[in-house]
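# only the shape, not the letters, is given here:
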């Protein structure tokens, strides 16, 4: 069975628990499996005050939106060229076609499948993620990514994904990470739309991953 088919079977079971369920995961299974470095981005929830009921995979395949996803594209480009120092001018201007091209190769999953608003309700997020822990474990186990980037979800993801046995390490500049399997890393980082200048969001992560790989 394909990963996408396994995702959909899992979501069919999961949907009954969450009103407005928003599916997520692999944008393109083929592109993900063919990636030099398989990347999974773990976020909190989708921002949708209208109530959800759609598919994040389709949204990303259609180019998503600049907010949030431009920085993810920059992460992808930089991680897959980790030996290069990419100047900002080369990744400053990201358009819809760039997002379509790059986002199809990743996995993106939210810990809370029911939608929220621009600012996450942390108590609700933790409650729902803990209730759905077994589903989250099953979903993450489908992907076996090389790099998992937790965008504001580090400790919570570690707990609900059943990864508590792994010990946090810290880079020399203070970014937390752990190795969940040989050469398979999880990095706790800020949300890609954090209120920080974009170059700091991008190069801070790349600096950490370069150190982890060294």
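Now that the structure is in, tell me what you want to look at. Everything numeric in this text was worked out from a predicted model, so none of it was measured.

# contacts and neighbour counts: CA atoms only from here.
OK.

# quick check: residue 206 touching residue 82?
Yes - in this structure residue 206 lies within contact range of residue 82 using CA atoms under 8 Å: 7.3 Å.

# grab the most central residue of the protein for me.
residue 41 (1.1 Å; CA atoms, centre = their mean).

# neighbouring contacts of the helix or strand that contains that residue?
Taking DSSP states H and E as the definition, residue 41 sits inside strand 39-43. Outside of strand 39-43, the residues within contact range by CA atoms under 8 Å, 6 or more residues apart in numbering are 76, 105-111, 145-153, 157, 191.

# what's near enough to touch residue 113?
18, 20-23, 45-46.

# out of these, which are buried?
Buried by 16 or more other CA atoms under 10 Å: 20-23, 45-46, out of the contacts of residue 113.

# this is the comparison structure:
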């Protein structure tokens, strides 16, 4: 059986990541400011960082919305070992700016409906037990699984996604989210991974949400900034939550 077929037939995230980490080395090229760059993608030697569902038991219950965050890359310091991102979130529920913001967004989406917007609570991420509960309601998918850097190069992220598109598609299918929040990654997911044409004209949603069937199932995709952006937390919160509510209202208007 070919590597591609093994990926497509993976039945769980652990087996998918095991194959993915051992994938043969490839070289990808990409352009930045009309200058060609080359990157050698070797997951086994470049600190492969798996991600996925933080708490499988909660993920598969019927009480919570299944929210996936598609981000760019995870990274470690030069002297640190690779780690399992989902396990790290589950065990340590980090008190860090990016993850605190994701916790707030998760609270807002879980508690917002077409008729009600969950109010912003400034200190909701300050209590460790609340962070733990919120992290356990999410999944995370980084497009670049190895060789992570503190400063992302978008074109390099796209090169990794192009090389690993089969694996990314399968990970999305296995996670099976209801809602996908893209942190400045939607165009890579839509165009590079799934091969769709660039958005434009009538195909562009001014409210930054899309109901799309990219992998065999319709899901809600929210096209937003990366959670590391420098806009204030209050502005970010209501932007994401109101985009989500507008998406819900659009479905009601179709009935």
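Right, received. Where do you want to start? All figures in this text were calculated on a predicted structure; none of them were measured in a lab.

# TM between them?
The TM-score (TM-score structural alignment, normalised by the length of the first structure) is 0.87; 207 aligned residues with a CA RMSD of 2.3 Å.

# residue 206 and residue 82 of the first structure: which is more packed in?
residue 206 (20 against 16; other CA atoms under 10 Å).

# what sits against the aligned partner of the more buried one in the second structure?
Counting by TM-score structural alignment, residue 206 of the first structure lines up with residue 241 in the second structure. By CA under 8 Å, 6+ apart, the contact set of residue 241 of the second structure is 105, 108-109, 112, 117-118.

# coming back round to it: aligned to the residue nearest to the centre of the first structure, what sits in the second structure?
Match for residue 41 of the first structure (TM-score structural alignment): residue 69.

# residues near the equivalent of residue 92 of the first structure over in the second structure, how many?
Aligning on TM-score structural alignment places residue 92 of the first structure opposite residue 123 in the second structure. Number of residues near residue 123 of the second structure (other CA under 10 Å) recorded here: 9.

# what does the one 5 residues further on give?
Residue 128 of the second structure sits with 14 neighbouring residues when counted by other CA under 10 Å.

# OK, contacts around it?
93, 95.

# same check, this time on the one 10 residues further on
Residue 138 of the second structure makes contact with 53-55, 59, 66-69, 106, according to CA under 8 Å, 6+ apart.

# same thing but 10 Å
Taking CA atoms under 10 Å, 6 or more residues apart in numbering, we find residue 138 of the second structure in contact with 52-56, 58-59, 64-69, 86, 89, 102-103, 106, 177.

# just the ones in helices from those, please.
Under the assignment DSSP state H, the contacts of residue 138 of the second structure contribute 56, 58-59, 86, 89, 102-103, 106 to helices.

# tabulate the residues you listed in JSON lines, adding columns for neighbour count and distance to residue 246 of the second structure.
Output for these, formatted as JSON lines (neighbours: other CA atoms under 10 Å; distance: CA to CA, whole Å):
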{"residue": "56", "neighbour count": "14", "distance to residue 246 of the second structure": "29"}
{"residue": "58", "neighbour count": "17", "distance to residue 246 of the second structure": "26"}
{"residue": "59", "neighbour count": "21", "distance to residue 246 of the second structure": "24"}
{"residue": "86", "neighbour count": "22", "distance to residue 246 of the second structure": "30"}
{"residue": "89", "neighbour count": "22", "distance to residue 246 of the second structure": "29"}
{"residue": "102", "neighbour count": "23", "distance to residue 246 of the second structure": "20"}
{"residue": "103", "neighbour count": "24", "distance to residue 246 of the second structure": "21"}
{"residue": "106", "neighbour count": "24", "distance to residue 246 of the second structure": "16"}
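
# hmm, which two among those residues are most spread apart?
56 and 102 (18.4 Å; CA to CA).

# and residue 180 of the second structure, what's its match in the first structure?
Match for residue 180 of the second structure (TM-score structural alignment): residue 148.

# tell me the contacts of its match?
If you count contacts by CA under 10 Å, 6+ apart, then residue 148 of the first structure has 38-42, 107-108, 140, 154, 177, 180, 184-188 around it.

# swap the cut-off to 8 Å and go again
39-42, 185-187.

# re the thing from before, format the buried ones among the contacts of residue 113 of the first structure as JSON lines; extra columns: secondary structure and distance to residue 162 of the first structure.
Listed next are those as JSON lines, based on DSSP: H, G, I helix; E, B strand; the rest coil; distance: CA to CA, whole Å:
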{"residue": "20", "secondary structure": "coil", "distance to residue 162 of the first structure": "25"}
{"residue": "21", "secondary structure": "coil", "distance to residue 162 of the first structure": "22"}
{"residue": "22", "secondary structure": "coil", "distance to residue 162 of the first structure": "22"}
{"residue": "23", "secondary structure": "strand", "distance to residue 162 of the first structure": "21"}
{"residue": "45", "secondary structure": "coil", "distance to residue 162 of the first structure": "19"}
{"residue": "46", "secondary structure": "coil", "distance to residue 162 of the first structure": "23"}
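
# which one of those residues is nearest residue 123 of the first structure?
Checking those one by one against residue 123 of the first structure (CA to CA), the nearest turns out to be residue 45, at 12.8 Å.

# wait, isn't the closest one in contact with residue 119?
No - in this structure, residue 45 of the first structure is not within contact of residue 119 by CA under 8 Å, at 9.8 Å.

# one step back: could you check how far the match of residue 41 of the first structure is from residue 59 of the second structure?
According to CA to CA, to the nearest Å, residue 69 of the second structure and residue 59 of the second structure sit 14 Å apart.
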